[in-house]
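> Need a 3D model of the sequence below.
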Amino acid sequence: MDRLIQNYLIDLFADNGIALEADEDWLLTEGEDFPAIRGIWHEDKEGGMGRLDIDIVLDEERTIEESFGGIGKGKEGCRDALDSFARNDFHVVLAACWHTVNGRKLGVRELVAGGQRFTAYIGDFTLRGEKDAPMEIPEDGLSALEAAIATAPLTGDVHWIRVFYGNVGDGKNQVEVLLDNEPWAAGHKAIASVDWPQHERYYSLRNFIALLPAD
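Got it, this is the predicted structure:
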């Protein structure tokens, strides 16, 4: 499975103008130690959804840690999880870590947080499940999160935010918002306050944002 993951990532980056080469488990840009990326697939022993962990090392002290569920067994599930990474995080990661920005695939704007200016690379909210239902992202979905970012005590480093919203049905939901891999209460409150579309069947929305100190 490691070969499948590495080949997928090499091709994905190559399609966007970045050449990566393998160094044991990691993929690196030639001549550079950072950033480095790897993927690890975990098959569910009970036949449920497997999990793909993506690690992106920014420097000797900081690593972006993301996980994606994969529907299917073996290679099928792993490819499904890799496709989720490509749809959701990839273009944000490409911009923030490899400095290659595709303006058609993400939003770019300036934000102020903790008295510092940041360039925000904002991915789309990606939908999983409930594919037959029309899905419009509420206008305040992103603005509520930006308001929380503005009050966050951020340092002058790279920061990243992952948002997950799951509609369980019967008015119930799941919300998880991470800032730099850790649960973020203010972000959770912001996302939970939004009037997300309600459906009888399960669906989830996921979003990834990177913040880089502005020059």
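> From here on, just use CA atoms for contacts and neighbour counts.
Fine.
> got a list of what the residue lying farthest from the centre of the chain touches?
Using CA atoms, centre = their mean, the residue of the chain lying farthest from its centre is residue 170. It sits 27.4 Å away. By CA atoms under 8 Å, 6 or more residues apart in numbering, the residues touching residue 170 are residue 200.
> next one: residue 183
Residues counted as contacts of residue 183 (CA under 8 Å, 6+ apart) are 176, 177.
> With the one 4 residues further on instead?
Counting by CA under 8 Å, 6+ apart, residue 187 makes contact with 145, 148, 149, 177, 178.
> For the protein, which segments count as helices?
Counting by DSSP state H, one finds helices in the chain at the ranges 2-14, 75-88, 90-98, 140-150, 185-192.
> what helices or strands is the second one leaning on?
So the one you mean is helix 75-88. If contacts are counted by 3 or more CA pairs under 8 Å, 6 or more residues apart in numbering; DSSP states H and E, helix 75-88 sits against helix 2-14, strand 50-57, strand 63-70, strand 203-213.
> quick revisit: save the contacts of residue 187 as CSV, and put in neighbour count too.
Below are these laid out as CSV (neighbours: other CA atoms under 10 Å):
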residue, neighbour count
145, 21
148, 19
149, 21
177, 26
178, 18
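> okay, the residues you listed in CSV with distance to residue 185 next?
Below are these laid out as CSV (distance: CA to CA, whole Å):
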residue, distance to residue 185
145, 11
148, 10
149, 11
177, 8
178, 9
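> Specify which member of those residues is nearest to residue 16.
For these, the minimum distance to residue 16 (CA to CA) is 27.2 Å, reached by residue 178.
> Sequence B follows; please return its structure for comparison with A:
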Amino acid sequence: MIASAEFTAAVEVGIAALCAGEEPPSDEEIWERLTGAGVEPWLAERLLIFLPMAYTRRLLPDVLYPETLTTPGGQVRLAAEPVFAAALDRAQRAGRAEIERIALRSAEFDAINNALHAGSQLSDLVLGESTLAKDLSPAGDGDGGVPSPRAVFLELLRAHGVPLDGETQAGAELCVHPAPDGLAMAQVDFAVSHPALARPWLVESFAGHGTTWREAIGRATRMFERGALHPIVEGLLRPGAAPDQVERQRYEHPGGPFEVVLGPQINLFTDRPVPSAAPVLDRLLDALRAEPLSRQVHGLRLFTAHHDGHLQTNEVLLDNDPWPTGESVTAHAESPLPDGNVAVRLFALLVPCT
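Predicted coordinates for the structure are as follows:
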């Protein structure tokens, strides 16, 4: 069985399904929403059962809850179910509205509510086991149709020979965004921590869509691998592991020289040739000379989107935070294409020269 940490993305998908719409959806609607987006039935079943149970424990922590479920085939130990463990962990970070939306679906919540109406006190309640009408489906050996971005990221780092020890930490989290029916929209936040970084964590986010969660998460992961993975590996985690996947240039800064380790330009929303964003990057680097930079590794990312030559999205991040001066530079740059839709993304690390 996969560890509970590898079901964190599945839990996010389940939460989105349970919280969709202005009114709570029925179990049938949730089931169709999950399985229709490629969630395997055994995992969809566990999300439907375990998420409300986990959120009830978060909403009403003073009650003594059972550690097992009763099924026709015998008892199920909740501690042995990694989907329940992942749901319980995620519930601790949930907001009030989300907690109430999900917990109120639980049969355990109904039993507690009935006991309170009968005069019982929360601190005195010892809840009996919930009983399922049928046995849980056998859990599959894989991810159940919702790949773990964290597991994929760690595997990419291992493939590049990056040692994952106490010095280097890495993770990835899925954020589910609303999407039209029949479409899954995933944002994956890839994060890495290393002592050489100017900030404790460097985070790069990529979005992907598809008819299934496997497709959507896969697209976001491939975008990350193409645009940001190699600068992170080559400039920070294991120099020399991917030299042909990045461009390097020396950069003179008042605080000392840096090497710019640049990933490839990613062009979106068009099949037409898009001019290089190198001139815009040069202007950003010129403007950056006015900013104090520590002798640590800094992340620089730009993302702009235009429609018919008009700027629609303008993001320039320095060490994860919006950089207003940089956004002013990109706001005054020409559109890559005079018409149609086009977006450009660049990511680089600034590594102190020794």
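> quick one: which of the helices and strands packed on helix 75-88 of the first structure is nearest residue 104 of the first structure?
Closest to residue 104 of the first structure of these, according to CA to CA: strand 203-213, at 15.3 Å.
> what's the average per-residue distance for that closest one once overlaid on the second structure?
By mean CA distance after the TM-score superposition for the first structure, the fitted strand 203-213 of the first structure averages 1.2 Å away from its aligned residues in the second structure.
> which residues of the second structure does that strand align to?
Counting by TM-score structural alignment, strand 203-213 of the first structure falls onto residues 342-352 of the second structure.
> cool, stretch 151-162 of the first structure as well?
Stretch 151-162 of the first structure maps onto residues 290-301 of the second structure, going by TM-score structural alignment.
> and the end-to-end length of the matching stretch?
17 Å (CA to CA, to the nearest Å).
> Buried residues, whatever helix or strand residue 112 of the second structure lives in. List them.
Element membership for residue 112 of the second structure (DSSP states H and E) is helix 107-117. Neighbour counts over helix 107-117 of the second structure (16 or more other CA atoms under 10 Å) mark 107, 108, 109, 112 as buried.
> can I get the residues you listed in JSON lines with distance to residue 210 of the second structure?
Below are the buried residues of helix 107-117 of the second structure laid out as JSON lines (distance: CA to CA, whole Å):
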{"residue": "107", "distance to residue 210 of the second structure": "34"}
{"residue": "108", "distance to residue 210 of the second structure": "35"}
{"residue": "109", "distance to residue 210 of the second structure": "35"}
{"residue": "112", "distance to residue 210 of the second structure": "40"}
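> Considering the contacts of residue 187 of the first structure, which is situated nearest to residue 117 of the first structure?
residue 149 (11.5 Å).
> Now do the longest helix seen in the second structure: distance to the chain's middle.
Longest among the helix segments of the second structure by residue count, using DSSP H, is helix 41-59. Centroid displacement of helix 41-59 of the second structure relative to its chain, using CA atoms, centre = their mean, to the nearest Å, is 20 Å.
> swap in stretch 15-30 of the first structure?
How far stretch 15-30 of the first structure lies from its chain's middle: 19 Å, per CA atoms, centre = their mean.
> corresponding residue for residue 66 of the first structure in the second structure?
Taking TM-score structural alignment, residue 66 of the first structure has residue 204 as its aligned residue in the second structure.
> no no, residue 118 of the first structure
Residue 118 of the first structure maps onto residue 258 in the second structure, by TM-score structural alignment.
> Excluding residues flanking it in the chain, which one is nearest its match?
Excluding the flanking residues, the one nearest residue 258 of the second structure by CA to CA, 6 or more residues apart in numbering is residue 352, at 4.3 Å.
> contacting residues for the one you found?
The contact partners of residue 352 of the second structure, by CA under 8 Å, 6+ apart, come to 256, 257, 258, 259, 295, 296, 297.
> tally of neighbours for the third one?
It refers to residue 258 of the second structure. 22 (other CA atoms under 10 Å).
> Might one say that residue 208 of the first structure is in contact with residue 164?
No. Under the contact definition of CA atoms under 8 Å, residue 208 of the first structure does not touch residue 164, with a separation of 9.0 Å.
> more crowded one of the two?
Using other CA under 10 Å as the criterion, residue 208 of the first structure and residue 164 rank with residue 208 on top: 25 against 18.
> measure the more buried one to residue 171 of the first structure for me?
Distance from residue 208 of the first structure to residue 171 of the first structure, by CA to CA: 25 Å.
> go on, residue 196 of the first structure?
10 Å.
> And those two? Which one has more around it.
residue 196 (19 against 10).
> Which residue is the nearest non-sequential neighbour of residue 113 of the first structure?
Counting by CA to CA, 6+ apart, the residue nearest residue 113 of the first structure is residue 150, at 4.3 Å.
> how about the helices of the first structure, which one is nearest residue 62 of the first structure?
Nearest of these (CA to CA): helix 90-98, 12.0 Å.
> Kindly name the residues of the second structure that line up with that closest one.
Mapped onto the second structure using TM-score structural alignment, helix 90-98 of the first structure spans residues 229-237.
> Centre of the chain to the matching stretch, how far?
20 Å.
> What's the end-to-end length of that stretch?
Distances were taken as CA to CA; on that basis the terminal residues of stretch 229-237 of the second structure are 10 Å apart.
> what comes into contact with that stretch?
Contact with stretch 229-237 of the second structure is made by 157, 160, 162, 168, 194, 196, 239-243, 245-246, 261-263, 297, 347-351, as judged by CA under 8 Å, 6+ apart.
> swap the cut-off to 6 Å and go again
Residues outside stretch 229-237 of the second structure that contact it (CA atoms under 6 Å, 6 or more residues apart in numbering) are 242, 261, 262, 263.
> List just the nearest of these to residue 14 of the second structure.
For those, the nearest to residue 14 of the second structure is residue 263 (34.2 Å; CA to CA).
> Is the closest one in contact with residue 246, as I believe?
Yes. Between residue 263 of the second structure and residue 246 there is a contact under CA atoms under 6 Å: 5.0 Å.
> quick one: which of the two has more around it?
residue 263 (24 against 21).
> How about the contacts made by the more buried one?
Counting by CA under 6 Å, 6+ apart, residue 263 of the second structure has contacts 227, 231, 246, 347.
> Would you check that the last one makes contact with residue 301?
Same thing as residue 347 of the second structure. Yes. The pair residue 347 of the second structure / residue 301 is scored as a contact, 4.4 Å apart, by CA under 6 Å.
> any idea how far residue 15 of the first structure is from the nearest residue to residue 125 of the first structure once chain neighbours are set aside?
Spatially, and ignoring its direct neighbours in sequence, residue 125 of the first structure is nearest to residue 207 (4.8 Å; CA to CA, 6+ apart). Distance of residue 207 of the first structure to residue 15 of the first structure, given as CA to CA: 22 Å.
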